[in-house]
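A.B. asks: what's the 3D shape of this:
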Amino acid sequence: MWLVKHVAARTQGSDWRGYFLIGCVAVLALLLAGASWSARQSSIERTAAEQRQDQTLQVLLETDHLRSAALQQVRGGRGYLLTGRPAFLEPFNEGRQAAASAHERLTALIGDNRDQLLRTRALAIDLAHLNMVIDAMIKLADEDRQSDAMRIMRSGSDRDAIEAITRTLDAIQASEREALAASSRAAQRSAVANELYQYLLAGIGLLLLGLSIVTTNYVRKALAREDAARRELEVFAMTDALTALPNRRSFMSDLSREIAASQAEQTPRLSLAIFDIDHFKRINDRFGHPAGDAVIEEVAKRAKSALRENDIVGRIGGEEFGVILPRADLASARAVCGRLRETIAGTPVVRDDAIIAFTVSVGITQFQVEDDIDQLMTRADAALYDAKTSGRNQVRTTA
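C.D. replies: Have a look, this model is predicted:
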């Protein structure tokens, strides 16, 4: 304002150049105000994109939890039917409770999104149908009507329910990703517009050069943060944070891919192993959860070092790990897993003044051409259960 008054005072009665200078100052002020508004809009769009990113991540995590819980129900129910062991009912009940809790959290996260709310309602119906099918099979088994129960299982009713749940979860995830992409595009468009505006300001004169450089750097950093956050989200969604191994979602995706490859080749040379840490609850209770986490990290490192180059190990539960062994029959897989068991049990973990010894039990099964992923996981779980009940720290196989 001082500059405007000063110029006006000096140019009264003079030629048009004084008024032109006043006009330039006024335009400069408007452009600076426009630059501030543009930067603020970019910040708003970026904040909205970050909030959407956080919500999408939470929704993806809850859908994965729900998917895992539903699969746990099926494995528990099928395991009980195939073995008759009541121990399989425990993971079944846990899976049911976990699925209900995940569904509640997912519904709360969806908020007032009408399409997503319709999907969560459909999901509730699918979960109820799954519970009804498995409850019916378990009831028939408890009534010694094993053949009727097995008939329901062979009909694939529980698998159909799982597929319906999976389709709904996939639709929820796709919708969230689409919303995230739209928000990111809006933030990027806003950032790019702001950058162009600053380049325009730079063309007015040296007076705006510093501002245009600062704003351009700011926008570039914002875009870089967006890209980094997007990459981090993708990695986080597929990686276990504690061990840096593939998480359950990533592991099951890898297993599905290997099964499809084996079915295409018509070869059963694929094995699956599941192992977990023996007496892990005692380790947590005696040495504390940080020590338990240290043991899990060490088990992951030793497992990776003991396996073959093409083998895939992932953390699929709290202290439970899965191993995909491509082109390995049962004998080869047993040899590899025997080496894995010995490597893990080789040296205790020293933490502070505590020496923590630990072992693992391993269950292995070999893929058959007619297998689906649930059948393969169920047999591996049964082999692991056999290793646990036979004394732990050993490897058990099942055909």
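A.B. asks: going forward, measure contacts between C-alpha atoms and count neighbours the same way
C.D. replies: Noted.
A.B. asks: other SSEs contacting the helix or strand encompassing Leu32?
C.D. replies: Under the criterion of DSSP states H and E, Leu32 resides in helix 16-83. For helix 16-83, the elements it packs on are helix 2-11, helix 89-110, helix 114-142, helix 146-155, helix 157-204, helix 209-238, helix 373-389, judged by 3 or more C-alpha pairs under 8 Å, 6 or more residues apart in numbering; DSSP states H and E.
A.B. asks: how about this one, so we can line them up?
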Amino acid sequence: MDEVLLRSLTPGVLAILVRRGADFAAAEDAVQDALVEALRVWAEDPPRDAKGWLVTVAWRKFLDATRADAARHRREDRVGEEPAPGPAPAVDDTLQLYFLCAHPSLTTASAVALTLRAVGGLTTRQIAEAYLVPEATMAQRISRAKRTLAGVRFDRPGDVATVLRVLYLVFNEGYSGDVDLAAEAIRLTRQLRASIDHPEVAGLLALMLLHHARRAARTAPDGSLVPLAEQDRGRWDTALIAEGVGILQAALARDRLGEYQAQAAIAALHADAPAAEETDWVQIVEWYDELVRLTDSPVVRLNRAVAVGEADGPRAGLAALAALDPSLPRHTAVAAYLHERDGDLVTAARLYAEAARQAPNLAERDHLTRRAARLNAGRRRRDG
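C.D. replies: Predicted coordinates for the structure are as follows:
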């Protein structure tokens, strides 16, 4: 049984049912029932048209459920009789399904979970394990999302920016449980790019590929974080880098710059440098200036301060940092790094220790604690 094939067909099948008149929750239940049936029978009797088979079986499951509930007789009158079995329609409604799962009426957490379930084809258990929550909690989250979408029209234009934000959130979760969310986000973004010709979709895919290319070098054998400047660039995936750069160049050539393209351009400059000291920091600052213009994000300004510190010296970076709110996440860690680069090791060690206490996860906390300990040990050796 090809589970990858089933997952790739799921969004198209679900979209067809919704297009025929099924509400989202009932359609999703019917598709899940059809997938269970496929797992049971395909091993011995695989269909010639897998998508057509799933559409036919899912539609029958939907009609059976509708007819079994007398309270839904009006819906049954609306959806009519079962269409004759045959090849699935050539029209691809997957794009509309992305928009539906990223509907503005949903919370971000619900939109992410529903996208993974409906478009990604993941089970509730897989999504729960990936997000480290009980399966019952995730099931409730998905059920609430489906109830929220009850009655939402399927033919309204969707917001590409919202869909991209959801996919980027999935990507940034990385890996947990038996689901590689970074790889899943890349797969879904490839699928989205096949459905819509939009430079920011290409920009997000390029960004994901360029970041994912460095994944093997991000951690040491003991699990500790390895900063970008210290990574073994020989472990970077050159094929992913080449693909990402190619996609980015084609997107930039359309002269419709967006934030994901700008972020991908920064990632491409890092990937292009044979060694950390050869990074084109001046050009990276210019791209951060574009990002500030596009987003005016405090986080972007924080990252720009680091780039300024590399391009123009740590004191210039500290000056850029001074204009930002100290309560920003990672502000203290950035200040520690720039003070270390400026030679103020006492202040840097103190700030690294403070940043470690603020760290959002264990790996980052351990990394910052080690930086503080290394500076303190070096100072003691010099003083002794």
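A.B. asks: so after superposing, what's the score?
C.D. replies: For this chain pair, the superposition-based TM-score is 0.27 by TM-score structural alignment, normalised by the length of structure 2; 165 aligned residues with a C-alpha RMSD of 6.7 Å.
A.B. asks: quick revisit: got the helices and strands packed on helix 16-83 of structure 1 as TSV, with mean neighbour count columns?
C.D. replies: Listed next are these as TSV, based on neighbours: other C-alpha atoms under 10 Å:
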stretch	mean neighbour count
helix 2-11	12
helix 89-110	19
helix 114-142	18
helix 146-155	15
helix 157-204	18
helix 209-238	15
helix 373-389	21
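A.B. asks: quick one: closest of those helices to Arg40 of structure 1.
C.D. replies: helix 157-204 (9.5 Å; C-alpha to C-alpha).
A.B. asks: now the closest one, how far from the centre of its chain.
C.D. replies: The chain centre lies 17 Å from the centre of helix 157-204 of structure 1; the measure is C-alpha atoms, centre = their mean, to the nearest Å.
A.B. asks: now stretch 222-229 of structure 1
C.D. replies: On C-alpha atoms, centre = their mean, the centre of stretch 222-229 of structure 1 falls 20 Å from the chain's centre.
A.B. asks: touching that stretch from outside, list them.
C.D. replies: Outside stretch 222-229 of structure 1, the residues within contact range by C-alpha atoms under 8 Å, 6 or more residues apart in numbering are Arg46, Ser184, Gln188, Ala191.
A.B. asks: which one of those residues sits closest to Ala345 of structure 1?
C.D. replies: The nearest member of these to Ala345 of structure 1, counting by C-alpha to C-alpha, is Ser184 at 47.4 Å.
A.B. asks: isn't that closest one up against Ala49?
C.D. replies: Yes: contact criterion C-alpha atoms under 8 Å: Ser184 of structure 1 and Ala49 qualify, at 5.5 Å.
A.B. asks: who touches both of those two?
C.D. replies: Contact with both Ser184 of structure 1 and Ala49 is made by no residue, according to C-alpha under 8 Å, 6+ apart.
A.B. asks: just to revisit the earlier point, for the contacts of stretch 222-229 of structure 1, name the two members farthest from one another.
C.D. replies: By the measure C-alpha to C-alpha, Ser184 and Ala191 form the most distant pair in these, at 10.3 Å.
A.B. asks: quick one: the strands in structure 2, in order.
C.D. replies: With strands called from DSSP state E, structure 2 shows them at 175-176, 179-180.
A.B. asks: tell me the contacts of Glu195 of structure 1?
C.D. replies: Applying C-alpha under 8 Å, 6+ apart, the residues contacting Glu195 of structure 1 are Thr215, Thr216, Val219.
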